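**Q** when you get a sec, could you give me coordinates for this:
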Amino acid sequence: MRSATLKVPGATLYYEVRGSGPVLLLLPGSGGDAAVFDPIADTLAEHFTVVTLDPRGYSRSVLDSPEPVDQQVAVQRDDAHRLLETLTPAGEDAYIFGGSGGAVVALDLLAHHPERLRLVIAHEPPCFAVLPDAAEQKAFIDEVYTLFRTEGVAAAGTRFLEGIGGTMKAMPNPAELPPRTAEMIHRLHANAPLMMAHELRPITSYIPNETALAPLAHRLILAAGKETRAHLPHRPAVTLADHLHIPLTEFPGGHSGFTETPPNSPPNYSTSYWPRACVSGTVPKCGTRGGRYLSRPPSGRRDRQQRAGPTGCWFADVSDDQRRVTPSTRRASCVLPPRPGTRLPSECRACPRLRTCRVGV
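**A** Below is the predicted model of the structure:
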């Protein structure tokens, strides 16, 4: 792993780079930093050039101004874009994963700078303003902010965790952790009041540009944790997926489950939720609502006809979009074969849309 800094307008960003292959930028949640992805970064670095950063104003990314400023989504988006332009080789595309507040930044990045983004995974973006009860959720966030100003970060944090359904685990005791992890915990504790004061309200009031995202939906995965079902963190992803007519992908665990469960356990985690099989560019996921390759026959859907695909995977024809997917039209509906490195069928290799397919999710 190497670390470096990048000067951007108003700040100096600290970032870390591991591995080789296509660039995969991991964006942490509000108040997080590069080290929150340590549990998964080394495994992903076997397949990607993994880039993690401290967002401006947090941890080791320092502001030019002596006083903290509000964290605006557009500014964080531009920071991420500049980092990608610096690290992504010419002619190549990048992958983005954002968790929580990082998912909001990832959505805004896709809406404004889609030209070099191959795939964006947004895990539980807390854009509560898209919900039908947005006014109620704004009142909740305002209550948390008032508690922070009157009683401190501990009281505000307790109320926030209650309001989102207790779906986040408490931070561990630094004394019981390895030195690098203990240092991260100390930094996150220092970041918490900054997040409450300067990011909580802007990030939760963000409204994604659905008009800009709609034609790019084939490059977007909206995700949520299985353990947050029926809780507040889960709901914006469900709502946005419905608005954009794309499926919701569920990760193991809760709001931060993508780091709590290593990518090689359970066995289907790496192939189902992280885009590791796309490293060689031989495994596509295309942009329409067609069928999908599965490691076993799908079940429980009356509108699917099942048959064996030519690579030995199972393939599901989908009739709900008035389209019967056959080998000649499979270019619009391939998902992930079960084994990384599987070569594309000839029909997909010849597809003129291959460059814009969603890859290896």
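
**Q** going by C-alpha atoms from here, please, whenever you check contacts or count neighbours.
**A** Fine.

**Q** which residues of this protein fall in strands?
**A** 2-8, 11-18, 23-27, 49-54, 62-63, 94-99, 117-123, 220-225, 248-251, 284-285, 293-294, 304-308, 314-318, 358-359 (DSSP state E).

**Q** same for the fifth one, what does it pack against?
**A** If I follow you right, that is strand 62-63. strand 11-18 (3 or more CA pairs under 8 Å, 6 or more residues apart in numbering; DSSP states H and E).

**Q** so which elements touch the strand it packs on?
**A** strand 2-8, strand 49-54, strand 62-63.

**Q** let's see this one next to it:
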Amino acid sequence: MYTPLHLLPQYSQKEKDRLFDRWQHGTRQGAKDRKAIIEKIKEGGGEDFLQYDYESGHLSTMEHQWDLRGMWIGNLDVTFPQGDNFETIDFSYAVIQDCTFRSAAFPNCSFSFTIFRNCTFIDCGFAYMGMYGASLENTKFVGCDFVERFAFSNCTLSGVVYENCYFQQPIFHDCKFDESTRFENLAPISQWFPESQGYKRQKNDLAEVYKGIKDAYIEGRVTKQSRQFFFLEKQAVTRHNRKGMEKIGGYFLEAVAGYGVRPQSTFLLMLFSFLLLSIPFMLMFGSLQGLLFGAGAFLTIGIRTELLDTLPAVLQAWYLIETFFGLCFMALLITVLARYWFEER
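**A** Take a look at the predicted model:
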């Protein structure tokens, strides 16, 4: 369950202010160090790219060589060289705004309580890390990989877009999405490691991927998208997590009711069944009269019941069968529509 930021025990407004002030409103050294670090990021970062300057005493604002906590990083457009560009960097309480990063690697980083605004990440890789209590606003991930136990935990997403991204495992836990957050074409394989079996998503994990997304939309009270990913979750469970009669039962529920969230599936199957069951009457009485007679049976409204006496025993039994199916479909349609309608309210 999503917990508001100010209620998280690990969050400290005092610590946030302290970390932010040392770069922005503290000594001249803080502003100087920030400028030097930004230049190194523009150059592409790299593994331990701050270690030498920190150990030489040139970045005294930092409390350790990976410490970018509370820093404001903005207005950057960088294409990174291949490598671990930000390995182990701690971005906790940082603000990353109006940035475009291409081909950046973020292995084992920390993004606790980080704020992202108006950012774009293109072909980036995120691994062995997580975002906890982070806030993402109007941010876009295009062709990015999220692998090796990466997780968004208790994060707030507003206007975030994931386009052709790869999720190796379920990555959303106790998050909250707004209605403008969307997912466009989840990638089936890793784009950074397409040939590696170690980064291949297990089919039985797909349902949990969809479940995390669905739960986040529910937390944001976004009914349409939560319903969509509920359907995808149940569909994945049927295809990859069930066997035998349970799998058959799942396919049946999908066909007749769309797992309770697609009344159009029930209506179309109901219409098809009505036409199919009315064929014998259409052959006997003609198309129009046969449809009216069949409708009387299917909808239990008794149209042209005087024709029953003219039917042979087999078609009289068929009339009862059509009535039974009509009652079943009407009850099912009302149930699905009620769930669909009340869920939005």
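
**Q** quick TM-score on the pair, please.
**A** Scored by TM-score structural alignment, normalised by the length of the second structure, the superposition of the two chains gives a TM-score of 0.26; 139 aligned residues with a CA RMSD of 6.0 Å.

**Q** got JSON lines for the helices and strands packed on strand 11-18 of the first structure, with distance to A212 of the first structure and mean neighbour count too?
**A** Below are those laid out as JSON lines (distance: least, CA to CA, whole Å; neighbours: other CA atoms under 10 Å):
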{"stretch": "strand 2-8", "distance to A212 of the first structure": "26", "mean neighbour count": "13"}
{"stretch": "strand 49-54", "distance to A212 of the first structure": "26", "mean neighbour count": "25"}
{"stretch": "strand 62-63", "distance to A212 of the first structure": "30", "mean neighbour count": "18"}
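
**Q** distance of G130 of the second structure from S158 of the second structure?
**A** 18 Å (CA to CA, to the nearest Å).

**Q** likewise L253 of the second structure?
**A** Here L253 of the second structure is placed at a distance of 33 Å from S158 of the second structure (CA to CA).

**Q** so for those two, which residue has more residues nearby?
**A** Counted by other CA atoms under 10 Å, L253 of the second structure and S158 do not tie: S158 has more neighbours, with 20 against 17.

**Q** for that one, which non-adjacent residue is closest in space?
**A** E137 (4.8 Å; CA to CA, 6 or more residues apart in numbering).

**Q** where do the helices sit along the first structure?
**A** Here the first structure has its helices, by DSSP state H, at 38-44, 73-87, 101-112, 134-151, 153-163, 179-198, 200-204, 210-213, 235-244, 257-260, 269-273, 346-349.

**Q** and among those, the most buried is which?
**A** Burial of the helices of the first structure is given as mean neighbour count (mean count of other CA atoms under 10 Å); helix 101-112 ranks first at a mean of 26.

**Q** quick check: D79 of the first structure touching V8?
**A** Yes: D79 of the first structure lies in contact with V8 (CA atoms under 8 Å); the separation is 6.8 Å.

**Q** can you give me the buried ones in the lengthiest helix in the second structure?
**A** When the second structure is parsed with DSSP H, its longest helix is helix 313-343. Buried residues in helix 313-343 of the second structure, counted by 16 or more other CA atoms under 10 Å: W318, Y319, E322, T323, F325, G326, F329, L332, L333, V336, L337, Y340.

**Q** ok, the residues you listed vs D215 of the second structure, which is closest?
**A** Y340 (17.1 Å; CA to CA).

**Q** S265 of the second structure versus that closest one, what's the distance?
**A** For Y340 of the second structure, the distance to S265 of the second structure - CA to CA - is 13 Å.

**Q** one more: L320 of the second structure?
**A** With distances taken as CA to CA, L320 of the second structure is found 24 Å from S265 of the second structure.

**Q** same check on I334 of the second structure?
**A** Distance from I334 of the second structure to S265 of the second structure, by CA to CA: 13 Å.
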